[in-house]
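I need the structure of the sequence given here:
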Amino acid sequence: MYNDENNLYNYTYRKDGSELSHQRETIRPGGQQPGSQGPEIIEVKPVKKNRLGLKITALALSCALLGGAAGGGAVWAASHYGGGNESEINVSSRPATQVALRNVDGKTAMSDAEVYAANVNSVVSIRTSATAGYNFYRQPVETASAGSGFVLSKDGYILTNYHVVKGAETVTVTMYNGDEFPAQYIGGEEDYDIAVIKVEAENLQPVTLGDSGTLNVGDHVLAIGNPLGELTFSMSGGMVSCVDRAINVDGTPFNMIQTDTSINPGNSGGPLFNQYGEVVGIVSAKYSQSSNGTTVEGLGFAIPMNDVFSMVKDIMANGYVSNRAYLGITPQTMTESWAAQFHYDVTSGVFINYVEPDSAADKAGLKMGDVITKVDDTAVKSVEDLNLAKKKYSAGDSATLEVYRPDGTVTVEITWGAAPKEDQAAQQQETQQYPGNRNDNSGNGGYYGNPFEDLFRYFYG
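Modelled structure (predicted):
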């Protein structure tokens, strides 16, 4: 067993550790018995103080002396106390590896160490706090959480996950060199789980954004972040396990990069790098448990950079996503019971409960009672399917909808509208004023969804 005294571990074969007493003990090398002739007796006393620093220094000095005595490499020889047998310990003389600080140019493949050195100053640790109600004595209950992010511009714009900062009353950003800044929430998009915050700083080191569309299954990728909110600026590596993986979280569909890179609470919002040191994704979720409770490993997910790049620029410029595709309907997933109630021949799709006047849907001729079954070549069987298909478009883009009506199926040409600014403002107000609990660092917050209910958990930091 191991006995811990003053932060030092001493090994003993006895379970109760009885031989590690505070009495003086004598050790006679070579197995000699008391009273026999032999080398000098070495007296051992229990360690009373934490001498770890001294031991490390002694070890370092010993290694240096050994290296010098052997002419840079070699062999240290010594005799056993009574045996006279020579034992050799080989010590490497290889010098420490020097990591080249390279610029990310999108053309030069880099070692993992070079990717870290080139980007660690662009990664940030994010801490948030909020008031989550009041206790029995009417005192406010404070919650705190941690996440990650990365610098987009020299003047302090930072990208992270929406769920990391949702509901936060204060947001604090810490740089790799230890500098801390209060951050302001600029805007975000919950459906894509992205948020932009800003600190008042100059000459920060921004990342280089890459093309996530060039990723292939098997490509090497790296994540830098703050697992557990304590192991700050840690890097983990793996490969791309799948591209364009569709998952559903809390009813919100996401198109993700799947990776076996180690991802833990605290990594949320951090960058996913390719082998050229470019950011190709935003670390966001992890598949940690199957429906029967089986624990699984190696299933992490990141938001592809290409899917959100235009929205990020829009948020930086306007404070919200002004070009998000908008249809202008109140949707309902079509079911067999609905089909029986309305005597419809289709049992899946998106049933239109209401059409907003002067909306894109209204201008295209859609009406209450229509059932959308396809968007261009994408089949639509539920509201989640429609939302996922809609993410491929921006305001002003055109699409063809296949629509079921009791008198027959028709095709409708539609030009997507833009989400009303008041909807974006309401979302921002909610983010700034109401705790979201998805970034609750206690581990009790839930962000689960179908069809992977209780499987995917959005990391609250």
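
all contacts plus neighbour counts: C-alpha atoms, from now on.
Noted.

Go ahead and name everything in contact with stretch 197-204.
Identification of contacts with stretch 197-204 by C-alpha atoms under 8 Å, 6 or more residues apart in numbering yields 122, 151, 153-160, 173, 181-187.

distance between the ends of stretch 152-161?
End-to-end distance for stretch 152-161, by C-alpha to C-alpha, to the nearest Å: 14 Å.

Mind giving me the packing neighbours of the host helix or strand of residue 89?
For residue 89, the host element (DSSP states H and E) is strand 86-90. Packing partners of strand 86-90 (3 or more C-alpha pairs under 8 Å, 6 or more residues apart in numbering; DSSP states H and E): strand 75-79.

Give the buried residues for the longest helix seen in the chain.
Across the chain, the longest stretch assigned as helix under DSSP state H is helix 52-69. Residues of helix 52-69 classed as buried by neighbour count (16 or more other C-alpha atoms under 10 Å): 66, 67.

just checking, what packs against that helix?
Counting by 3+ C-alpha pairs under 8 Å, 6+ apart, helix 52-69 packs on no helix or strand.

For the comparison step, fold the sequence that follows:
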Amino acid sequence: MIKRICIMLLVTFFMPVSAGAYPYNQQHTFQAQLETARANTTIVTAYYTSRFEGTRIQGIGTGTLVGDGLLLTNAHVVGSNTGALHIDVTTYDNVVHDGTLLRIDRSVDLALIRIDSAADGFALSGTQIYPGMQVMTVGQPQGLAHWSFSEGAIVDISRSCIMTSGERWTAIMTDAQSIHGNSGGPLINDRGKLVGIMRGAAEGYSFAIPIEGVREFLQ
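Predicted coordinates for the structure are as follows:
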């Protein structure tokens, strides 16, 4: 059977889709996981300073803490530019940390950053994912007062996607709605464990880098 292919438009951030964010105090399936999830999710802002352009924001996205002061985000959030890179990482308690870029791999769209944080971070899931599994995304959507907590289900565990650059990659496809600025945020299961890193959205669906790719990058 020929797999259906999704075509994604992803330049720097997610495509805007209808808002799936709601305030933290509302009732929902993942209520028990929200306290931990929000504490392990950050805002990532990347600045570049050059002699010709001065200092400008290169990208704003979401970060996913994985323990020992380490966090993951998308490589496209950090960007690629000439000049000096500076990264601000804002935790849920509104503390701004200086971030140090440790590693970046644009082929898998992942970046690893270190901050001074004692947060436990998300545990990486070791269980098999499947279509219909309930999942949640967490992030700091641009232009909204509240962090976003969007629930949904996995639609496909290995959706083949084509970027506008022509690059192909295999994604977890979910119907959990993502919002502009959620790039690099966590996709978690109903036990609060990490099953993927959000990367893009199109046609009312969101797409995440599978946990296997995340493990390979971290190792």
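
Please work out which residues of the second structure line up with whatever helix or strand residue 338 of the first structure lives in.
Per DSSP H and E, residue 338 of the first structure falls inside helix 336-342. Using TM-score structural alignment, helix 336-342 of the first structure corresponds to no residues of the second structure.

And the helices in the stretch 301-450 of the first structure, which stretches?
305-318, 336-342, 360-364, 383-390, 421-433 (DSSP state H, counting those that start in this stretch).

can you check the second structure too?
Using DSSP H, helices in the second structure cover 31-39, 75-78, 211-218.

which one of those is the most hemmed in?
Ranked by mean neighbour count, the helices of the second structure are led by helix 75-78 with a mean of 26 (mean count of other C-alpha atoms under 10 Å).

Neighbours of residue 200 of the first structure, how many?
As a burial measure, residue 200 of the first structure scores 11 neighbours (other C-alpha atoms under 10 Å).

Aligned counterpart of it in the second structure, please.
Per TM-score structural alignment, residue 200 of the first structure is aligned with residue 116.

cool, residue 146 of the first structure as well?
When the second structure is aligned by TM-score structural alignment, the residue opposite residue 146 of the first structure is residue 60.

didn't residue 255 of the first structure look like it was pressed against residue 303?
Yes: at 6.9 Å, residue 255 of the first structure counts as touching residue 303 under the criterion of C-alpha atoms under 8 Å.

who's more crowded, these two?
residue 303 (28 against 19).

What lines up with that one in the second structure?
Using TM-score structural alignment, residue 303 of the first structure lines up with residue 209 in the second structure.

who touches the longest strand seen in the first structure?
In terms of residue count, the longest strand belonging to the first structure (DSSP state E) is strand 234-249. Around strand 234-249 of the first structure, the neighbours that count as contacts under C-alpha under 8 Å, 6+ apart are 116, 215-227, 253-263, 384, 447-453, 456-457.

could you flag which of the residues you listed are buried?
116, 215, 220-227, 253-263, 384, 447-450, 452-453, 456-457.

Filter the residues you listed down to just the ones in strands.
Using DSSP E, these in strands are 220-225, 253-259, 456-457.

Which of the contacts of stretch 197-204 of the first structure fall in strands?
Applying DSSP E to the contacts of stretch 197-204 of the first structure, the entries found in strands are 151, 157-160, 173, 181-187.

Farthest-apart pair in those residues, please.
Greatest spatial distance in these: 181 and 187, 18.0 Å, computed using C-alpha to C-alpha.

Neighbour count for the two, which is higher?
Of the pair residue 181 of the first structure and residue 187, residue 187 is the one with more neighbours under other C-alpha under 10 Å, namely 28 against 17.

how about the more buried one, what's its match in the second structure?
Checking TM-score structural alignment: residue 187 of the first structure goes with residue 103.

Identify the residue nearest that match in space, chain neighbours excluded?
Excluding its sequence neighbours, the residue lying closest to residue 103 of the second structure (C-alpha to C-alpha, 6 or more residues apart in numbering) is residue 112, at 5.1 Å.
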